[in-house]
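> What would the 3D arrangement of this be:
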Amino acid sequence: MSSKSPLRRTAATALAAACALGALSACSSSGSSSDAGSGGTTTISFMQIMISGTQKSTLVALTDAFQKANPNIKVNLEYQPDYGTLHAKETAGVAAHNPPTIGQVYESWAAEYAKSQVILPVSQYAGSDSPAGLTDFYQGVQKDLRLPDGKLWMWPFNKSVQVIFYNQDMLQAKGLTAPTTWDQFATDAKAVSGNGVTAISVDPGTTASPAGGTTLFEALCAADGTPNFAADGTPQLNSPAAIQAMGYLADLKKSGALAVGSNYPGETALGAQKGAFDLSSAAGYYFENKAVGGKFTMGTEVLPTGSSGQPTNILSGTNIAMFASASKAQQAAAWKYMQFLASADSQAQWSSTTGYMPVTAKALDQMGDFLAKNPYMKTAADALNYAVAQPAFPWVAKAEGEEVVALQKVLEQGADPASALNAAQQAAVADQKAGQ
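Here you go, the predicted structure:
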């Protein structure tokens, strides 16, 4: 499963035009979100992409349990097929003064919405900027809920980190163990490649939807001490660390240890025993395991360390934000639902059935049976303390697309890493200026 979701850019002009502060008073909530009056049922809507499999069935089960415990609240689950469509639907709903009560959001989306004042800071409906339950979340999750203005704008939902899935039998046959550093990873990758095996296959993705190859590049940059974006959103795509990371990938490609593909090529190659490693979201464990099908022992480890010597990881998945058109009754009902979804009991059930990370250690403590069969989860959950998401600025998603172009030039066309990244940096800076 790709570590990147199919995020697509939506024109900011539609959002800005519809969401001036003066327009908010005229905004009505989603057609499926209404008040029934005093003593009646308050209906809220939750727009999300949990449209199939255990993700859908678990969300439905949790929502049913919530409604049973809160018979005066009705939750309408509004499904979208993917994150790109979700972003477009949320933005269109805002433009039509008819957004959902709450919706899944990436950090950059939340930054767009907050700038246009169409979502509410948590303090407005929770009565505090540090509400009950906040400090229970892993440190990385807590930080991810705030935008650069320091305010708490989101509440966690489906979070994950990046991990390395690998063919344990293949490594052991060569006398190798799971790599703990990126240098060791390169050595091991070259050692297992050959005779029909290419150690790792990656998909850079597209400019509109970066994929696992781009995530690998970003992970390497962070491991060497300079993330691809600074904390203030400034692109750092041609830093020494970035050039080193791109050179690292180019060397693996040249040595026959890395291949470029599409549609989850690492997962496919790993399952077919034509690959030794795959980098993906921990939430992809089910799909990786299904591809392997018991043909060999699949190992799972957190990301190796780089020259910085510090553990690093990339936080993925989304949070929940509340749209400003919700009535006071809907705000209260939605906040109760959001707290329920993030509670230890709910997160333990959610994580055990979907593979997403539990956002609290308290939830992990309730997952004994699952952990006994899936020990990778504890290590991956620990990474939630230090994992960092991409900075929450509207232009970051577009600037990430410049990385995709650079990766394609280097890995598919043999371009010079420094030259490709210099061009990417120039384009990303232009994206930043346009988005400010």
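> switch to C-alpha atoms for all contacts and neighbour counts from now on
Fine.
> isn't Ala329 right up against Thr43?
No. Ala329 lies out of contact with Thr43 (Cα atoms under 8 Å); the separation is 9.0 Å.
> Would you map the strands across the chain?
42-48, 73-79, 102-105, 155-160, 162-167, 200-202, 258-260, 277-281, 298-302, 316-322 (DSSP state E).
> For the residue nearest to Gly40 when sequence neighbours are not counted, give me its contacts.
Nearest residue to Gly40, sequence neighbours excluded (Cα to Cα, 6 or more residues apart in numbering): Asn72, at 6.5 Å. Residues near Asn72 by Cα atoms under 8 Å, 6 or more residues apart in numbering: 40-42.
> before we move on, what about Val292?
270-272, 298.
> Ala230 too?
For Ala230, the contact set (Cα under 8 Å, 6+ apart) comprises 236, 391.
> follow-up on the earlier one: which two from the contacts of Val292 end up farthest apart in space?
Ala272 and Met298 (12.3 Å; Cα to Cα).
> out of these two, which sits in the more crowded spot?
Met298 (20 against 15; other Cα atoms under 10 Å).
> Give me the distance between Met47 and Ala65.
Met47 sits 18 Å away from Ala65, going by Cα to Cα, to the nearest Å.
> The two - which one has more neighbours?
Met47 (22 against 14).
> From Gly175, how far off is the more buried one?
49 Å.
> Just the closest of the contacts of Asn72 to Ala383, please.
Thr42 (38.1 Å).
> Surely that closest one and Asn76 touch.
No. In this structure Thr42 lies outside contact range of Asn76 using Cα under 8 Å: 10.8 Å.
> The structure of the following sequence is requested for comparison with the preceding one:
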Amino acid sequence: MKSLKRQAGLPLATASLMVLLAACGTTNAADDANGTDKTNAAAANTANADAAAAANSGANTANAAADTQKEPVKVVWWHSMSGELGKAVTELVADFNASHPDIQVEEAYQGTYDDSLNKMKASLDSKSGPSLIQVYEIGSKFMVDSKAITPVQDFIDAESYDVSNLEPNILGYYTFNNKLYSMPFNTSNPILYYNKDMFKAAGLDPEKPPVTYEDVKKDAQALTKDGKTGASFAIYGWFMEQFFANQGAEYLDNGNGRTGMATKSLLDSEAGLKTMDWLKDLIDSKDALNLGRKTDDTKKAFLAGQIGMTLDSTASLRGIVDGAKDKFEVGTAFLPKPEGASGGGVVVGGASLWIMNNKPAEEQKAAWEFIKYLAQPDTQAKWHINTGYFPITKKAYDEQSVKDNMAAYPQFKTAVDQLHATTLTPATQGAVMGVFPEARQIVEGAIEETIGGQKDSKKALDDAAKAITEKIETYNKTVK
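Have a look, this model is predicted:
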């Protein structure tokens, strides 16, 4: 109480000082509080900034990871390889996908070449078709005229891709106006297969196969005995095209349709007459059997030892040699030609790969990457060994696996030599027309009419040439 009294009795000045000090103390406390808040706020801001930076960093890392792990570009590849060929295709695609995580190729079998091409035509408006399609060689003109593809030359030029090691005689078929439109994939040519054991039994030299039409006739006569027949050649339009090329003769006007749009069939020329007369004579003399249009039928007869000679694709070589194993030795020879015919050679058959232009640029580029993979020497070596098709690159022959395969199947050297012996001319480069599938059917019909006796060679060829020319004219009207 005393103390309180003393405080109560303080002079006014002292009281005023106390009030002032209290006020000053209050002000300093507020400043301290504000200072503390500012410090805390700064710390909070710093923490928030650190958290934001960490979050941003995490987001950037996540985005980078997402970019790294983005979906691969999908390439849909339509092809017509079935059976063992289809298995070989599946292996190639699996190998590519395993080594290219940024691109995934989805292969889809679409039936025959004709079936696949018809499906592609139907898909053009809807864009539901493939990124890449395998098209047989006689579909090339249509593919170019369709305006639905991006020429592979565009990709070659863009990165200066080296094509110097690719087989020029193979590239030649798919080159138009000095531009490569598609990349060759499965390539073959026709060769003569003969039974060496039958040759020996007939007194013929098994190391001297026939070279000319006349040689084939003579050897077939010698082989036709004891219930066996000298030869059988399938009624196949491809063979007629090859017989023309082997005589250095063009199948169509305007440089086989390469210096300008083909407007006329030359089927009824001298080259056609010589070939048709030869085929008819072989049948009429019973030195050859007519087994129809399927090469599978002539192949079966050959492997059964019923015929001494036949024609077939080089792609059939491995199957024929293996099929004859423990039965007889298979010999191979160049495609025959008329006596006196000079120059010429064979036209490549098979198919090539086309990039569709209605797909995004990224997808087209991915398809090109796959094409380059397929053209590599090691890939071509594997494809060649598993299928019998030619490697499209010369470097594939340096692969040990190819050397070993050639040692196991020396008959294949005939096919390689025949390809390399062919000089590239408009005749051997191959004819091109938009109605080639239809033309082949017409030619096969003409052969049947001739050997069946319904028409003579000239009449059959004249009629066929006229029918093909009419189809060419109709097609050309549809092309701008």
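> follow-up on the earlier one: Throw together a PyMOL command that grabs the buried residues out of the contacts of Asn72 of structure 1.
Selection of buried members from the contacts of Asn72 of structure 1 for PyMOL, criterion 16 or more other Cα atoms under 10 Å:
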select buried, resi 41+42
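> hmm, which of the contacts of Asn72 of structure 1 are common to structure 2?
Contacts conserved in structure 2 for those, using both residues aligned by TM-score structural alignment, their matches' Cα atoms under 8 Å: 40-42.
> just curious, which of those is nearest to Ala223 of structure 1?
Thr42 (47.6 Å).
> Name the nearest residue to the corresponding residue of structure 2 for Thr215 of structure 1, sequence neighbours excluded.
Aligned counterpart of Thr215 of structure 1 in structure 2: Trp238 (TM-score structural alignment). Spatial nearest neighbour of Trp238 of structure 2, excluding adjacent residues (Cα to Cα, 6+ apart): Arg440 at 7.2 Å.
> Which position in structure 1 pairs with that neighbour?
Per TM-score structural alignment, Arg440 of structure 2 is aligned with Glu400.
> How about Asp378 of structure 2?
Aligned against structure 1 by TM-score structural alignment, Asp378 of structure 2 finds its counterpart in Asp345.
> residues contacting its match?
Counting by Cα under 8 Å, 6+ apart, Asp345 of structure 1 makes contact with 363, 366.
> please redo it, this time with the cut-off set to 7 Å
Taking Cα atoms under 7 Å, 6 or more residues apart in numbering, we find Asp345 of structure 1 in contact with Ala363.
> and what of Pro81 of structure 1?
Pro81 of structure 1 is in contact with 49, 51, counting by Cα under 7 Å, 6+ apart.
> let's go with 6 Å and repeat that
Ile49 (Cα atoms under 6 Å, 6 or more residues apart in numbering).
> Could you check which residue of structure 2 pairs with it?
Per TM-score structural alignment, Pro81 of structure 1 is aligned with Gly111.
> Mind jotting down where the helices sit in the stretch 101-250 of structure 2?
Taking DSSP state H, counting those that start in this stretch, the helices of the stretch 101-250 of structure 2 run over residues 113-123, 140-146, 152-159, 168-171, 196-201, 213-223, 237-246.
> for these, which one sits closest to Glu473 of structure 2?
Closest among these, using Cα to Cα: helix 140-146, at 14.2 Å.
> Name the residues of that closest one that come out as buried.
For helix 140-146 of structure 2, burial by neighbour count (16+ other Cα under 10 Å) applies to 140-144.
> nearest to Ile133 of structure 2, of these?
Met143 (10.4 Å).
> what does that closest one align to in structure 1?
Using TM-score structural alignment, Met143 of structure 2 lines up with Tyr113 in structure 1.
> quick one: that match and Met367 of structure 1, what's the gap?
Taking Cα to Cα, one finds Tyr113 of structure 1 at 35 Å from Met367 of structure 1.
> Also Lys336 of structure 1?
For Lys336 of structure 1, the distance to Met367 of structure 1 - Cα to Cα - is 24 Å.
> surely Tyr194 of structure 2 meets Met309?
Yes. Contact between Tyr194 of structure 2 and Met309 holds when scored by Cα atoms under 6 Å: they sit 4.3 Å apart.
> Compare the two (neighbour count), which wins?
Neighbours were counted for Tyr194 of structure 2 and for Met309 using other Cα under 10 Å; Met309 has more, 32 against 24.
> Map the more buried one across to structure 1 for me.
Matched by TM-score structural alignment, Met309 of structure 2 corresponds to Phe277 in structure 1.
> so what's the nearest residue to its match once chain neighbours are set aside up against?
Leaving aside its sequence neighbours, Phe277 of structure 1 sits nearest to Tyr166 (Cα to Cα, 6+ apart; 4.3 Å). Neighbour list for Tyr166 of structure 1: 276-277, 298-299 [criterion: Cα under 6 Å, 6+ apart].
> ok so, going back, comparing Lys336 and Met367 of structure 1, which residue is more hemmed in?
Between Lys336 of structure 1 and Met367, counting by other Cα under 10 Å, Met367 is the more crowded of the two (20 against 15).
> That's all I had, so thanks and see you.
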